[in-house]
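Enquirer: let's see this in three dimensions:
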Amino acid sequence: MNLFAIIVLILGVIAIVFPNQFFMFGRSWMFKEGAEPSKAVTYMGRIIGVILVISVLLGKFK
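Expert: So this is what the prediction gives:
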């Protein structure tokens, strides 16, 4: 497994486990203090994380 695949896999797992923090990373300056992402953003972050993990795993077994 190359370095890029490992990084994408780690990002996918982080997006699944911590979707709010993953979304706010690099964007926190745009929002007021204490702002939380909506439920839709949380679900979409988890879906993107699952897609990233599946794509890395399928690429490894290809």
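Enquirer: use CA for all of it now, contacts and neighbours both
Expert: OK.
Enquirer: now the helices for this structure?
Expert: Listed in chain order, the helices of the chain (DSSP state H) span 3-17, 19-24, 39-61.
Enquirer: now the ones you listed as CSV including mean neighbour count?
Expert: Formatted as CSV, the helices of the chain follow (neighbours: other Cα atoms under 10 Å):
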stretch, mean neighbour count
helix 3-17, 17
helix 19-24, 18
helix 39-61, 16
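Enquirer: run this one through as well so I can compare:
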Amino acid sequence: MNINTANAEELDKLLLGVGPDKAAKIIEYRQANGFFDTPEALSNVKGIGAATVEKNRERIQL
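Expert: The predicted model follows:
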């Protein structure tokens, strides 16, 4: 899934360990800071850690 274009509902459903609150934070971060340039950049979102990025690496597209 492209984390730069997915909406909060899609992020919530498709990313493991990401519920509606974290999905909303991903959207807020993206709106404030622009597109993610690497999967690891997702860990800049409060509440998303390196472990969440790793378990979703196969699901993350840019």
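Enquirer: got a TM-score for the two of them?
Expert: Here the superposed chains carry a TM-score of 0.32, computed using TM-score structural alignment, normalised by the length of structure 1; 28 aligned residues with a Cα RMSD of 3.2 Å.
Enquirer: tell me who's in contact with residue 20 of structure 2.
Expert: Taking Cα atoms under 8 Å, 6 or more residues apart in numbering, we find residue 20 of structure 2 in contact with 8-9, 12.
Enquirer: ok, now with 6 Å
Expert: residue 12 (Cα atoms under 6 Å, 6 or more residues apart in numbering).
Enquirer: how far away is it from residue 52 of structure 2?
Expert: Residue 20 of structure 2 is 15 Å from residue 52 of structure 2, where distance means Cα to Cα, to the nearest Å.
Enquirer: surely residue 23 of structure 2 and residue 8 touch.
Expert: Yes. Using Cα atoms under 6 Å, residue 23 of structure 2 is in contact with residue 8, at 5.0 Å.
Enquirer: neighbour count winner among these two?
Expert: residue 23 (24 against 20; other Cα atoms under 10 Å).
Enquirer: ok, so what distance separates residue 19 of structure 1 from residue 52 of structure 1?
Expert: Taken as Cα to Cα, the span from residue 19 of structure 1 to residue 52 of structure 1 is 13 Å.
Enquirer: likewise for residue 23 of structure 1?
Expert: 15 Å.
Enquirer: same thing with residue 9 of structure 1?
Expert: Separation of residue 9 of structure 1 from residue 52 of structure 1 (Cα to Cα): 7 Å.
Enquirer: contacts only, for residue 53 of structure 1.
Expert: So residue 53 of structure 1 contacts 9, 12 (Cα under 6 Å, 6+ apart).
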